[in-house]
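Asks: Prediction below, plus the sequence it came from.
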Amino acid sequence: MHLTYWKEKLVQIQRQKNFPIWCFLFLLISGYTLFLTSTVWYPENQDYVAPTKYYEQHQVGVYQISVTDWKYSKKDHAMQIIFEKQNREILDEKLYFGAMERTGGELEVKAVLDEPDYLILRIENIPENWKEISLRVGNTENEDSMKKFYTNVNRVEETKKLALKDEKGYLMDRLLAQKRQADQELEEIQKKITKLLQENEDLSKKEEEIKAKTYLTQAEQKKGEETLIRAENQILINQETIEHLEEEAVEKENDIDSLKMKIDELK
């Protein structure tokens, strides 16, 4: 009788101890399963495809196209993407578009303006918790042959509003994007010129230091002469590069002035 009593007691204790353990395991497995099957959860350090670079050329059918502007409005749940187009052939082709958000599936995309030399697309109904968007452009509806362009939540340029516009408004957006790029390119040219001018100044100082040295051994004198020759050659090379860059800067400044005039005419 005592043995039966203790057996029953032991069963009760085991049940009491196992119950919370089984509950814990159930919750752990359920949570892990939810994590693996969820379509909306992505860790903060999730790797993204590198965003498409502005003015990087891509072949799509008969066109060379490049993204010049990609903006996102959280308020409007929309994106606007501007492409420059160059047709190397005689006849134009129809282009097809598609967009996908990595956690939310297909998105609505349409061409709000499609001109021979530029294209403006609009993606709508973007979910608030979006992570990364792949935009597809091609000369057929076959997704495998379409060119993909990317942006993600960490790198996209945000703007307060992306209202629908008329042709004049979209042309203004295009010109502003072109001017911004031209301004950046001019700044890069000026930085290169400044760097080369500084290098030539440093080389000239080095030449003066070498020439000022006295009581040199024959080996030291020979080494100094070789250094002077290399420095002088590098100064000449740099000067030629500077002159070429200055010509580029003038051309870029003319482009910027022309864009400013077009922008002013549209205002």
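Replies: Perfect, thanks for sending it.

Asks: drop to CA atoms for contacts and neighbour counts, all remaining ones
Replies: Fine.

Asks: all strands of the stretch 101-250 of the chain, in order?
Replies: 105-114, 118-124, 132-138, 147-152, 157-158 (DSSP state E, counting those that start in this stretch).

Asks: Packed most tightly, which of the ones you listed would that be?
Replies: strand 132-138 (a mean of 22; mean count of other CA atoms under 10 Å).

Asks: what packs against it?
Replies: Helices and strands touching strand 132-138, by 3 or more CA pairs under 8 Å, 6 or more residues apart in numbering; DSSP states H and E, are strand 96-101, strand 147-152.

Asks: still on that earlier bit, distance to residue 61 added to the strands of the stretch 101-250 of the chain, as a markdown table?
Replies: Output for the strands of the stretch 101-250 of the chain, formatted as a markdown table (distance: least, CA to CA, whole Å):
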| stretch | distance to residue 61 |
| --- | --- |
| strand 105-114 | 15 |
| strand 118-124 | 14 |
| strand 132-138 | 7 |
| strand 147-152 | 10 |
| strand 157-158 | 28 |
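
Asks: count of residues packed around residue 31?
Replies: 11 (other CA atoms under 10 Å).

Asks: Could you measure from it over to residue 9?
Replies: The spacing between residue 31 and residue 9, counted by CA to CA, to the nearest Å, is 34 Å.

Asks: Would you check how far apart the closest residue to residue 228 other than its chain neighbours and residue 158 are?
Replies: Nearest non-adjacent residue to residue 228, counting by CA to CA, 6 or more residues apart in numbering: residue 207, 5.9 Å away. Distance of residue 207 to residue 158, given as CA to CA: 51 Å.

Asks: Can you show me the helices along the stretch 51-200 of the chain?
Replies: Counting by DSSP state H, counting those that start in this stretch, the stretch 51-200 of the chain has helices at residues 167-212.

Asks: try this one next to it:
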Amino acid sequence: MKLKDRISIKRNKDAIRFFIIIFFFVGGYVFFFSSTYWMPTSADASYLTKIGVTNSWEDREVTINRWQYSETQQLMEIDLDVANKSYDGINKYKFSAMDLKGNKLKCDVMIEEDDWIILRISGIPKRWSDVSLRMEMPDGNGERLKLYTNVVDVEKVAELKSMDRNGYMAQKFNIEISNMQKEVEADNKQIDKLNNEIAEVQKEIERINKEKIYQTDKEKTESDSLIAEANSTITSKQKDIQELMADIDEINKRIDMKNKEKSDLGL
């Protein structure tokens, strides 16, 4: 093969390599900057306000009891408890909402009482990742409270039905009772776990005691020390079980009182 032909072939190969590199570079660039148009932005774990956790704001304690999302209705509903610790008589607030891209969303107040608020956010985009609910004092002064949910963690429901006060109140009671029942279940699981651990420790004590038959006095002293540590571990775990049982008893009493309150209100 002539030198000229070899040079030509080499140049063609180099050109092909160059275009392949450019193709992948440009393709990756376009993919990165266009991906948000054909798929939702990944929800950031930092954009999440946990359900049932108190948020301190302007001498108030704000707790999300429920944050639900209906995709078919493009609608969200948020249930808030607000404890005013300042006792300033201000119990009405301004609310607004927006998505991660800064698009404003319609926010309507369904229920607004001194310590309980139901809100609806409508017009949720089909492709969304995070939504922020903003809460302000009525005069606009002070700090703005921002509460967040994301497409991964929000509770998804088929439909959000409009209800009267009694309907929302009954729902609130049911959620509170359900959450307390979950606490009881979690405590019972922990008790089972501790009982299983105690059983394993007791097996180990039995094993050590059997081995003592063929041990020297020095070895028996070491074994007795291990048994004492094991018994101490059992005592500690039994104490934890007693505390969990007391917690379960208290929660069950609260459930009974909540059911009584619900019944007295005719809900």
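Replies: Received it, and whenever you're ready, just let me know what you need. Because the structure is a prediction, the values reported are computed rather than measured.

Asks: could I get the helices and strands packed on strand 132-138 of the first structure as TSV with distance to residue 132 of the first structure?
Replies: Compiled in TSV, those are given as follows (distance: least, CA to CA, whole Å):
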stretch	distance to residue 132 of the first structure
strand 96-101	6
strand 147-152	4
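
Asks: The equivalent of residue 185 of the second structure over in the first structure: neighbouring residues, count only.
Replies: In the first structure, the residue matched to residue 185 of the second structure (TM-score structural alignment) is residue 187. Counted with other CA under 10 Å, residues neighbouring residue 187 of the first structure total 14.

Asks: Kindly report the same for residue 151 of the second structure.
Replies: As a burial measure, residue 151 of the second structure scores 19 neighbours (other CA under 10 Å).

Asks: Hmm, residue 129 and it touching each other?
Replies: Yes - applying CA atoms under 8 Å, one finds residue 151 of the second structure in contact with residue 129, separated by 5.1 Å.

Asks: and for the two, which residues touch both?
Replies: Listed as contacting both residue 151 of the second structure and residue 129 by CA atoms under 8 Å, 6 or more residues apart in numbering are residue 43.

Asks: residues contacting residue 85 of the first structure?
Replies: By CA under 8 Å, 6+ apart, the neighbours of residue 85 of the first structure are 63, 64, 65, 66, 116, 117, 118, 119.

Asks: wait, which of the strands of the stretch 101-250 of the first structure is closest to residue 167 of the first structure?
Replies: strand 105-114 (7.1 Å; CA to CA).

Asks: ok, residues contacting the closest one?
Replies: With CA under 8 Å, 6+ apart, strand 105-114 of the first structure has contacts from 97-101, 119-126, 167, 170.

Asks: so how many other residues sit close to the nearest residue to residue 238 of the first structure once chain neighbours are set aside?
Replies: Distances taken as CA to CA, 6+ apart place residue 196 nearest to residue 238 of the first structure, at 6.1 Å, with adjacent residues excluded. Look at residue 196 of the first structure: counted by other CA under 10 Å, it has 18 neighbours.

Asks: ok, now residue 261 of the second structure?
Replies: 13.

Asks: Quick check: the aligned residue for residue 154 of the first structure in the second structure?
Replies: Match for residue 154 of the first structure (TM-score structural alignment): residue 152.

Asks: check contacts around the closest residue in space to that match that isn't next to it in sequence.
Replies: Among residues not flanking residue 152 of the second structure along the chain, residue 43 sits closest, at 6.9 Å (CA to CA, 6+ apart). Residue 43 of the second structure makes contact with 129, 130, 150, 151, 152, according to CA under 8 Å, 6+ apart.

Asks: residues contacting the equivalent of residue 130 of the first structure over in the second structure?
Replies: Using TM-score structural alignment, the partner of residue 130 of the first structure in the second structure is residue 128. Going by CA under 8 Å, 6+ apart, residue 128 of the second structure touches 40, 41, 99, 100, 151.

Asks: lining up the residues you listed with the first structure, which overlap?
Replies: Contacts conserved in the first structure for the contacts of residue 128 of the second structure, using both residues aligned by TM-score structural alignment, their matches' CA atoms under 8 Å: 99, 100, 151.

Asks: Which of those lies at the shortest distance from residue 16 of the second structure?
Replies: Nearest member of these to residue 16 of the second structure, counting by CA to CA, is residue 100, at 41.7 Å.

Asks: Just give me the match in the first structure for the closest one.
Replies: Here residue 100 of the second structure is matched to residue 102 in the first structure, going by TM-score structural alignment.

Asks: and the gap between residue 82 of the second structure and residue 52 of the second structure?
Replies: 12 Å.

Asks: which residues are common contacts for those two?
Replies: Shared contacts of residue 82 of the second structure and residue 52, defined by CA under 8 Å, 6+ apart, are found at residue 63.

Asks: and the closest residue to residue 168 of the first structure other than its chain neighbours, how many residues sit next to it?
Replies: Sequence neighbours aside, residue 266 is the residue nearest to residue 168 of the first structure in space, at 7.2 Å (criterion: CA to CA, 6+ apart). Residue 266 of the first structure: 11 surrounding residues under other CA under 10 Å.

Asks: picking up where we left off before, how far away is whichever residue in the second structure pairs up with the residue nearest to residue 238 of the first structure from residue 227 of the second structure?
Replies: In the second structure, residue 196 of the first structure lines up with residue 194, judged by TM-score structural alignment. Distance, residue 194 of the second structure to residue 227 of the second structure, using CA to CA: 18 Å.

Asks: cool, residue 53 of the second structure as well?
Replies: Taken as CA to CA, the span from residue 53 of the second structure to residue 227 of the second structure is 42 Å.

Asks: picking that back up, quick check: the match of residue 196 of the first structure touching residue 242?
Replies: No - contact between residue 194 of the second structure and residue 242 fails when scored by CA under 8 Å: they sit 10.9 Å apart.

Asks: Quick one: buried ones out of the contacts of residue 85 of the first structure?
Replies: 63, 64, 65, 66, 118, 119 (16 or more other CA atoms under 10 Å).

Asks: Need those residues in JSON lines (columns: distance to residue 259 of the first structure).
Replies: Shown next, in JSON lines, are these (distance: CA to CA, whole Å):
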{"residue": "63", "distance to residue 259 of the first structure": "24"}
{"residue": "64", "distance to residue 259 of the first structure": "22"}
{"residue": "65", "distance to residue 259 of the first structure": "20"}
{"residue": "66", "distance to residue 259 of the first structure": "19"}
{"residue": "118", "distance to residue 259 of the first structure": "16"}
{"residue": "119", "distance to residue 259 of the first structure": "18"}
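
Asks: number of nearby residues for residue 222 of the second structure?
Replies: Neighbour tally, residue 222 of the second structure, other CA under 10 Å: 14.

Asks: Now do the contacts for residue 124 of the second structure.
Replies: Contacts for residue 124 of the second structure (CA under 8 Å, 6+ apart) come out as 74, 75, 76, 105.
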